[in-house]
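In: sequence first, then the predicted structure:
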Amino acid sequence: MSSSLHDRAVEELGRRIISGELPAGSAVLATDLATELGVSRSVIREAVRVLQSLGLVESVRRLGIRVLAEDHWRVLDPQLIAWRLSGTGRGAQLRSLTELRRSVEPAAAELAARHAPDAVAERLLQIAARMRSIGRAGDLESFQDLDIQFHALVLGASGNEMFAAMSGMIGAVLRGRTRLGLMPKHPHEDALQLHIDVAVAIQGRDPERARAAMDAIMSRTLAEVEHIWAEEPRTARTPLPGTLG
């Protein structure tokens, strides 16, 4: 099976579902999809397995492939995040992710100052210094890669596996911001210094300073992008059956 055909089928179907072109509750036959996309039924079957793992569809006997409602989606999956940031609901998606980051990352920095191995603390300082150099040079792609490494390392250094598992999600958010043109060509000097401040506080075993510096980073991030979702309404979500404690 060609991986490119498989990837194309996953991408096409995923984007259709996220955009609402294939709305929740609608159903489609694998044979029809195979014909439309010009691929084999085995490619469609594999693509459907991927989409099932993301909570986007389910296979229903005698009905075909049924699209599931948003309540079923694995909303922290990086692929799903990338699709949503590319769609019409990008504002609401960016708001949710930014608010989540603002809640989690300062706590992760505080924990990292308590628990990070010395080698990891040193690596954070090296990355922060490199970010300042690259940011001043205006190499946005390299800066993005370093920024993703920095935040993933802080999450992992917290010693909390739940925080560490969010690194892929945050990487998807940062890549999405760059792709959407929401990152300045030259990051602000204050933002560059704050990353160094986080690293210095973690290396110096100062949890309060680490939390404060990361909170300042998140506050700057919020201020830079909140205009994107200014007109986006919030929607209350009802927990799925069986999820209440």
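Out: Nice, I can see it. Numbers count the residues shown, from 1 in each chain.

In: contacts and neighbour counts: CA atoms only from here.
Out: Will do.

In: straight-line length of stretch 28-41, end to end?
Out: Terminal residues of stretch 28-41 lie 13 Å apart, using CA to CA, to the nearest Å.

In: please apply the same query to stretch 182-192.
Out: Note: stretch 182-192 ends 16 Å apart using CA to CA.

In: not counting the one helix or strand Arg8 maps to itself, show me its contacts.
Out: In this assignment (DSSP states H and E), Arg8 forms part of helix 3-19. For helix 3-19, contacts defined as CA atoms under 8 Å, 6 or more residues apart in numbering pick out 22-24, 37, 39, 43-44, 46-48, 50-51, 56, 67, 80, 83-84, 87-88.

In: which residues in the protein form helices?
Out: Per DSSP state H, the chain carries helices over the ranges 3-19, 30-37, 41-53, 78-85, 90-115, 118-137, 140-157, 161-164, 167-179, 189-203, 207-225.

In: what does the fourth one contact?
Out: Same thing as helix 78-85. By CA under 8 Å, 6+ apart, the list of residues contacting helix 78-85 reads 14-15, 18-19, 54, 74-75, 90-91, 93-94, 168-169, 171-173, 176.

In: then the last one?
Out: Helix 207-225 is contacted by residues 98-99, 101-102, 105-114, 182, 191, 194-195, 197-202 when judged by CA under 8 Å, 6+ apart.

In: could you turn the buried ones of those residues into a ChimeraX selection?
Out: A single ChimeraX command selects the buried members of the contacts of helix 207-225 (16 or more other CA atoms under 10 Å):
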select :98,101,102,105,106,107,108,109,110,111,112,113,114,191,194,195,197,198,199,200,201,202
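
In: check contacts around the closest residue in space to Ala128 that isn't next to it in sequence.
Out: Distances taken as CA to CA, 6 or more residues apart in numbering place Ile196 nearest to Ala128, at 5.2 Å, with adjacent residues excluded. Taking CA under 8 Å, 6+ apart, we find Ile196 in contact with 125, 128-129.

In: and what of Val28?
Out: Here Val28 is in contact with 63-66 (criterion: CA under 8 Å, 6+ apart).

In: between those, which has the most around it?
Out: Among the contacts of Val28, the one with the most neighbours (other CA atoms under 10 Å) is Ile65, at 21 neighbours.

In: and that one, how far is that from Ala164?
Out: For Ile65, the distance to Ala164 - CA to CA - is 34 Å.

In: ditto for Glu189
Out: 27 Å.

In: what about versus this one:
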Amino acid sequence: MELQGLHGQVVDRIGRSLAAEEIRAGQVLRLEDVQERYGVSRTVAREAVRVLESKRVVTSRPRVGITVRPLAEWNLYDPQIIRWRLASPAREAQLRELAELRAAVEPSAAALAASGAAPEARAALAGHARAMADAARAGDRGAFVAADAAFHRALLTASGNGMFAQLAEVTEELLVARRELALMPPDLDMAAVDRHREVAEAVAEGRPADAAQAVVRIVDAAHDEVERLLHGGGPCAYRR
């Protein structure tokens, strides 16, 4: 859930500084430093620190202060932390990690969905694939990304594995980031739609191996796109 209000703005500003290593691991801040740096009251500063503690980004101890934790200790699945890293010089590492996570999880989720998803879950996948096709034909990037994110959320949920389902927000951050970071090309690729349709059909027809392989094709295309971006190539047709 997006944080609202002044303390939410402070959390976001501090988080972006942390992700960019403008404030480094091991550095100790005082509450007064937060107040002065961001021009807020002690109450707002304390609430912002509390939120950062909940994300495991900092620890706060009496007579010690606010200590920045190493990146490895952060809650790296937190959508806001993902956004901070995608907006930072660590964007390349975050893109790779997200792509590798998808490759490890989504094929298994597809196989599980094909083995036991409820009829309404199978129908939802087909509906999201149709929405992707409609958006691609209309050239509507926003609608395309929304339908793509909904498809993968539905797939992870249809697996019946609650832990997989909770990774939907992580996948969604990657998909949305492509649009927000201007990583999408002018034209949307219908081949991406066809790959999603293949997944939906395999799930609907109860073909676990085919569903997993179809997702592998989606994830491989995504991985190739990320690697091109990381090595300085321009984005090609949107192939998720």
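Out: Here it is on my side, so go on. All figures in this text were calculated on a predicted structure; none of them were measured in a lab.

In: quick one: TM-score?
Out: Superposed pair, TM-score by TM-score structural alignment, normalised by the length of structure 2: 0.92. Supporting alignment: 230 aligned residues with a CA RMSD of 1.5 Å.

In: just give me how far the helix holding Arg8 of structure 1 sits from the chain centre.
Out: 18 Å (CA atoms, centre = their mean, to the nearest Å).

In: so which residue is smack in the middle of structure 1?
Out: When CA atoms, centre = their mean is applied to structure 1, the residue found nearest the centroid is Met169 (2.9 Å).

In: for it, what are its contacts?
Out: 76-78, 81.

In: list only buried entries from those.
Out: If we count by 16+ other CA under 10 Å, those have these buried: 76, 78, 81.

In: with distance to Leu153 of structure 1 added, can I get those residues in CSV?
Out: Output for the buried ones among the contacts of Met169 of structure 1, formatted as CSV (distance: CA to CA, whole Å):
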residue, distance to Leu153 of structure 1
Leu76, 18
Pro78, 17
Ile81, 20
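
In: and the gap between the closest residue in space to Thr88 of structure 1 that isn't next to it in sequence and Ile217 of structure 1?
Out: Closest residue to Thr88 of structure 1 apart from its sequence neighbours, by CA to CA, 6+ apart: Ser19 at 6.9 Å. Using CA to CA, one gets 31 Å for the distance from Ser19 of structure 1 to Ile217 of structure 1.

In: quick one, which of those two is more surrounded?
Out: Ranked by neighbour count (other CA under 10 Å), Ser19 of structure 1 and Ile217 place Ile217 first, with 21 against 16.

In: counterpart of the more buried one over in structure 2?
Out: Here Ile217 of structure 1 is matched to Ile218 in structure 2, going by TM-score structural alignment.

In: can you tell me how far Gly25 of structure 1 is from Leu33 of structure 1?
Out: 17 Å.

In: with Leu192 of structure 1 instead?
Out: From Leu192 of structure 1 to Leu33 of structure 1 the distance is 48 Å (CA to CA).

In: these two: which is more packed in?
Out: Higher neighbour count among Leu192 of structure 1 and Leu33: Leu192, with 20 against 17, using other CA under 10 Å.

In: the more buried one contacts Met131, correct?
Out: Yes. Applying CA atoms under 8 Å, one finds Leu192 of structure 1 in contact with Met131, separated by 6.9 Å.

In: ok, Glu189 and Ala164 of structure 1, which is more surrounded?
Out: Neighbour count, other CA under 10 Å: between Glu189 of structure 1 and Ala164, Ala164 has more, with 18 against 11.

In: hmm, Ile170 and that one touching each other?
Out: No. Using CA under 8 Å, Ala164 of structure 1 makes no contact with Ile170, being 10.3 Å away.

In: quick check: neighbours shared by the two?
Out: Ala152.

In: what's the neighbour count on Arg61 of structure 2?
Out: Arg61 of structure 2: 8 neighbours (other CA under 10 Å).

In: got it, and Leu100 of structure 1?
Out: 12.

In: go on, Glu231 of structure 1?
Out: 9.

In: if I look at it, how far off is Ala82 of structure 1?
Out: In terms of CA to CA, Glu231 of structure 1 sits 21 Å off from Ala82 of structure 1.

In: now do the contacts for Gly171 of structure 1.
Out: Applying CA under 8 Å, 6+ apart, the residues near Gly171 of structure 1 are 78, 148, 152.

In: switch the cut-off to 10 Å
Out: 78, 81-82, 144-145, 147-149, 151-152, 177 (CA atoms under 10 Å, 6 or more residues apart in numbering).

In: which among those residues end up buried?
Out: Buried members of those, scored by 16+ other CA under 10 Å, are 78, 81-82, 144, 147-149, 151-152, 177.

In: now those as TSV including distance to Asn160 of structure 1?
Out: Listed next are these as TSV, based on distance: CA to CA, whole Å:
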residue	distance to Asn160 of structure 1
Pro78	19
Ile81	22
Ala82	25
Gln144	24
Asp147	20
Ile148	18
Gln149	17
His151	14
Ala152	12
Arg177	26
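
In: from the residues you listed, pick the one nearest Glu226 of structure 1.
Out: For the buried ones among the contacts of Gly171 of structure 1, the residue nearest Glu226 of structure 1 by CA to CA is Arg177; the value is 12.2 Å.

In: the closest one reaches Met183, doesn't it?
Out: Yes. Using CA atoms under 10 Å, Arg177 of structure 1 is in contact with Met183, at 6.1 Å.

In: what do the two both touch?
Out: Common neighbours of Arg177 of structure 1 and Met183 (CA under 10 Å, 6+ apart) are 144, 225.

In: figure out the length between the terminal residues of stretch 19-30 of structure 1.
Out: Where stretch 19-30 of structure 1 begins and where it ends lie 20 Å apart, using CA to CA.

In: mind listing what's buried in it?
Out: 19, 22, 24, 26-27, 30.

In: could I get those residues as JSON lines with distance to Asn160 of structure 1?
Out: Below are the buried residues of stretch 19-30 of structure 1 laid out as JSON lines (distance: CA to CA, whole Å):
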{"residue": "Ser19", "distance to Asn160 of structure 1": "34"}
{"residue": "Leu22", "distance to Asn160 of structure 1": "38"}
{"residue": "Ala24", "distance to Asn160 of structure 1": "35"}
{"residue": "Ser26", "distance to Asn160 of structure 1": "39"}
{"residue": "Ala27", "distance to Asn160 of structure 1": "40"}
{"residue": "Ala30", "distance to Asn160 of structure 1": "41"}
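
In: and the nearest residue to Arg46 of structure 2 once chain neighbours are set aside, how far is that from Met163 of structure 2?
Out: Sequence neighbours aside, Leu31 is the residue nearest to Arg46 of structure 2 in space, at 6.9 Å (criterion: CA to CA, 6+ apart). Distance, Leu31 of structure 2 to Met163 of structure 2, by CA to CA: 36 Å.
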